[in-house]
Structure formats: structure tokens, C-alpha cells
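Asks: Sequence first, predicted model second:
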Amino acid sequence: MIAIGITGSFASGKSFVLNYLSSMKFHTFSADEFVKNVYKDQFIQQQILNLIPELKVFDKIEIAKLIYHNEKIRERLQNFIHPLVIEALLAFKQQNKDDLLLFAEIPLLFESHFECYFDLIVTTFCSEQSRLERAKMRVNFDQQIYDYIETIQLPQDYKIKKANFDINTDINLIELESQIRKLIQKCHEYARNNNRY
């Protein structure tokens, strides 16, 4: 089994790539989707309220505002959430251990030092203008939060250099699909070269 981590800056196309791979019948894991589901658990909600007394009621928008304006609160929440993500990721890998290729989307992969959980890493990227335009199309877009995310995430160029592969999402759909298929081919080559079949 080869575990491939997908990362990239905010609104760089990570989810599109992951969803495309899922449509090709690969098993996939999304850290963002996992956290969204965790937030629905009332026990977890209460733990977060205890962890962040500044939060009067559990509200994801208020959480975002707090963590992106207060580094200590952000670290507190990350120290609570990240072990849950790691546990879920390891369970995902164990459940699908007989698969040749597994793909997981981890937005803060490098920032959170999750490299050790993957054999290969892919960085998605596009122009800053495209990322901002995509972000503005999302529900509850907040320019201040977007700007703060930019300050805590590593630059795109750094992530591209650190990754084994990169995918440019600033192109038409046909070319983007072609890049993803080439990625799959390269992952198979890696598996063959490392006797992982």
C-alpha cells in the first residue's frame, strides 16, 4: 500500500483532485470533512467549549474568527483536533491496507508535520488571483480570515518544492484530468520500483 498525501494552499484545488480520485474508485480521506463531522458530535462540542472559554456557544464561524485572531487559541484547538485527525487517518489506512494506492487530503500537511504518515506527497497550486476568486465564491467568505490563513500557511513555492509531485489546477478540465491520470501512473511506477505490489 502506498499512502499519498494531497496538500496545497487555501482554495488551490485539493478537494477537486481528491473528489476526482474518489470518482475513479480510489479510497480517499479528507481531513476537512473529518473535522466537519467531528464538530457535529455534542461530546466534542462540549470539550471544545471547555477548551476555549472565550467561546460562549458552539459555532463554527465564531471558532474560525477566534482561532484566526488569537494564536494561543488556535494552538489549543490544533493540539486537541490533530490527534483525532491522526487517529482517523491511521484507521483509514488500516481499513484499506490491501489497496495499492490511498489518497488523503491534509490542508496543513507540512505545517503540522504530517509527512511521516505518507509515502508520497502531492501539492496542488494555482495563481493567487485564482485562489482568491475561488475563496470568494465560498459560503461565509471573510477577507480577514482569508488574509490570516495566508500568514499561517507556508508559501505555495515551498510546498511545491517539498512535494514529490505537483498539480497545476489553473488550467482547463481536460488538462487537469490528464495531470491527475499522470499522477496515478507515477504512483504505480513508484510502487513497482519499491516492490510494493
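Replies: Happy to help now that I have it.
Asks: switch to C-alpha atoms for all contacts and neighbour counts from now on
Replies: OK.
Asks: Now do the helices in this structure.
Replies: Secondary structure of the chain (DSSP state H): helices at 14-23, 31-38, 42-51, 60-67, 71-95, 128-136, 143-152, 156-162, 173-193.
Asks: Let me know which of the ones you listed is the nearest to residue 120.
Replies: Residue 120 lies closest to helix 173-193 among the helices of the chain, at 8.1 Å (Cα to Cα).
Asks: between that closest one and helix 14-23, how many degrees?
Replies: 70 degrees (axes from the mean of the first three to the mean of the last three Cα atoms, to 10 degrees).
Asks: by contact count, what packs against helix 173-193?
Replies: strand 165-168 (3 or more Cα pairs under 8 Å, 6 or more residues apart in numbering; DSSP states H and E).
Asks: here comes the other one, which I'd like you to weigh against the first:
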Amino acid sequence: MRKIALTGGIATGKSYVAGRFREAGAPVVDADLLAREVVLPGTPALAAIRKRFGPDAVRRDGTMDRIRIAQIVFKDKRARLDLEAIVHPAVIRAINEFFSALPKRTPFAVADIPLVFETGREKEFDAIVVVACPRAMQLQRLMERNKLSREDAEKRLAAQLPIEQKVKKATHVINNDGSFEATNAQVDALIASLKSKQKSG
């Protein structure tokens, strides 16, 4: 089974492409959802967060105080890196557990993982699919989707690895700068290619 990482920039249409993979019957796991699951009450990751950030990092009901943690890591880069060092490995372990639980005859499975390059995890996958669109389109989509000013949208984009750099590192690129039909055709062709490689391998 080939392990595929699906990534892209904010507002490039990665979630849409992930949905297309699901519609085609491909197993897809969402790293953002896993990032919430790995810090649920009783998990080792939440215990590590409490140890690093203090008892105030956990609410009375035993869940992580996301607002407080966000306030801390927004102001303190070291704290953000420490949080990522706790959460990201736990997410990767959960992704690998998802892959391992699939039938061995599964041609490929997809991990929807926004920060695969930023966390240096790209070598753990057999292929990297990047969903891309021109930066001006990305900016406009982000402003409309999140109701942000141009300045705030620019800041969000600046916090991520530029999409151009992700495209250079990709094994496959989905250009999501046209119609839904055009994007669907690219995804469907990629799915067919991944299935044929599995058969020939």
C-alpha cells in the first residue's frame, strides 16, 4: 500500500480534493482531526502539555484549554515549538495506526496533513500531493472564506511555507485554479495512476 500525503496552502482547496478522494473510495485520514483526538483527556500528549505549560493548560473538565494555549504559543515561539514537539509525533503515530489497520490489498491511502513539509515528515510518505493555486487567488479565497482584511490574510499566508516551495517538493500537483470539473479530472487521473502503479508493483 502506498502512503500518500495530501497537503497545500491555506485556501488552496485541499479539503475539496480530500473529499474527491473519499468519493472515489480512497481511505482518507484528517491530521487536523487527529490533532484534537491525541490531546483528549487521559492521553499522554495532554499529560505532556500539562507538564510543560502548567495546570492552567487543562480546564476543570479535563480538556485542554485551547484558548489559553493559543494565547501562549502566539506570543512565544519556543512555546509553540514545544507544543508542536508534543502534538505532531502523536499525530504521525495515529496516522500510521490508521494505515496499519487497513487491508493489505488497499492500493493507497491518503493522509490530509497540512504541515507535512513544515514538520519535516515528507520522507515518511511514498508520494506528496500538493493542491495549489496562484497566490492572488489564494489570498482572495482566504479573505472571502474567513472574512479577513487583506492585511490579516497576508499575515496568515506569511506564516506558512509559500505554496511555490511546496510545489517544488511535491511528487504530484493538483492545480485548483479553474473549474470544479478541471480539478476533478486531475484528481481522478491521479487516482487511476496510483491504482495502476499498485497493480504493476
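Replies: Received, thanks. Given the structure is predicted, the values throughout are model-derived calculations rather than measurements.
Asks: picking that back up, most packed of the helices of structure 1?
Replies: helix 14-23 (a mean of 17; mean count of other Cα atoms under 10 Å).
Asks: That helix - contacts with which helices or strands?
Replies: strand 2-8, strand 28-30, strand 101-105.
Asks: Need the winner for burial among those.
Replies: Of the helices and strands packed on helix 14-23 of structure 1, strand 2-8 is the most buried (mean count of other Cα under 10 Å), at a mean of 25.
Asks: Export the helices of structure 1 as CSV, with columns for distance to residue 118 of structure 1.
Replies: As requested, these are exported to CSV (distance: least, Cα to Cα, whole Å):
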stretch, distance to residue 118 of structure 1
helix 14-23, 15
helix 31-38, 14
helix 42-51, 27
helix 60-67, 27
helix 71-95, 10
helix 128-136, 26
helix 143-152, 22
helix 156-162, 13
helix 173-193, 12
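Asks: Among those helices, which comes closest to residue 115 of structure 1?
Replies: With Cα to Cα as the yardstick, what comes closest out of those is helix 156-162 (9.9 Å).
Asks: want to throw the helices and strands packed on helix 14-23 of structure 1 into JSON lines with distance to residue 169 of structure 1?
Replies: Formatted as JSON lines, the helices and strands packed on helix 14-23 of structure 1 follow (distance: least, Cα to Cα, whole Å):
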{"stretch": "strand 2-8", "distance to residue 169 of structure 1": "11"}
{"stretch": "strand 28-30", "distance to residue 169 of structure 1": "18"}
{"stretch": "strand 101-105", "distance to residue 169 of structure 1": "15"}
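Asks: And the ones you listed: which comes nearest residue 118 of structure 1?
Replies: Closest among these, using Cα to Cα: strand 2-8, at 5.0 Å.
Asks: Now do that closest one: everything it contacts.
Replies: 14, 18, 93, 100-109, 115, 117-125, 156, 159, 187, 191, 196 (Cα atoms under 8 Å, 6 or more residues apart in numbering).
Asks: repeat for stretch 184-194 of structure 2
Replies: 17, 20, 21, 107, 108, 174, 175.
Asks: matching residues in structure 1 for it?
Replies: Using TM-score structural alignment, stretch 184-194 of structure 2 lines up with residues 177-187 of structure 1.
Asks: of all the helices and strands packed on helix 14-23 of structure 1, which lies closest to residue 63 of structure 1?
Replies: strand 28-30 (20.0 Å).
Asks: for the closest one, the distance to its chain's centre please.
Replies: Relative to its chain's centre, strand 28-30 of structure 1 lies at 9 Å (Cα atoms, centre = their mean, to the nearest Å).
Asks: mean shift of that strand relative to structure 2?
Replies: Comparison of strand 28-30 of structure 1 with structure 2 after fitting gives an average deviation of 0.9 Å (mean Cα distance after the TM-score superposition for structure 1).
Asks: which secondary structure elements does that strand contact?
Replies: helix 14-23, strand 101-105.
Asks: can you list the ones you listed in a markdown table and add distance to residue 145 of structure 1?
Replies: As requested, these are exported to a markdown table (distance: least, Cα to Cα, whole Å):
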| stretch | distance to residue 145 of structure 1 |
| --- | --- |
| helix 14-23 | 19 |
| strand 101-105 | 21 |
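Asks: and of these, who's closest to residue 89 of structure 1?
Replies: strand 101-105 (8.0 Å).
Asks: What residues in structure 2 pair up with that closest one?
Replies: Using TM-score structural alignment, strand 101-105 of structure 1 pairs with 108-112 in structure 2.
Asks: For the matching stretch, give me every contacting residue.
Replies: Contacts for stretch 108-112 of structure 2 (Cα under 8 Å, 6+ apart): 1-7, 18, 26-31, 95, 99, 194-195, 198.
Asks: One more: stretch 145-162 of structure 2?
Replies: Counting by Cα under 8 Å, 6+ apart, 9, 10, 11, 118, 139, 142, 143 sit against stretch 145-162 of structure 2.
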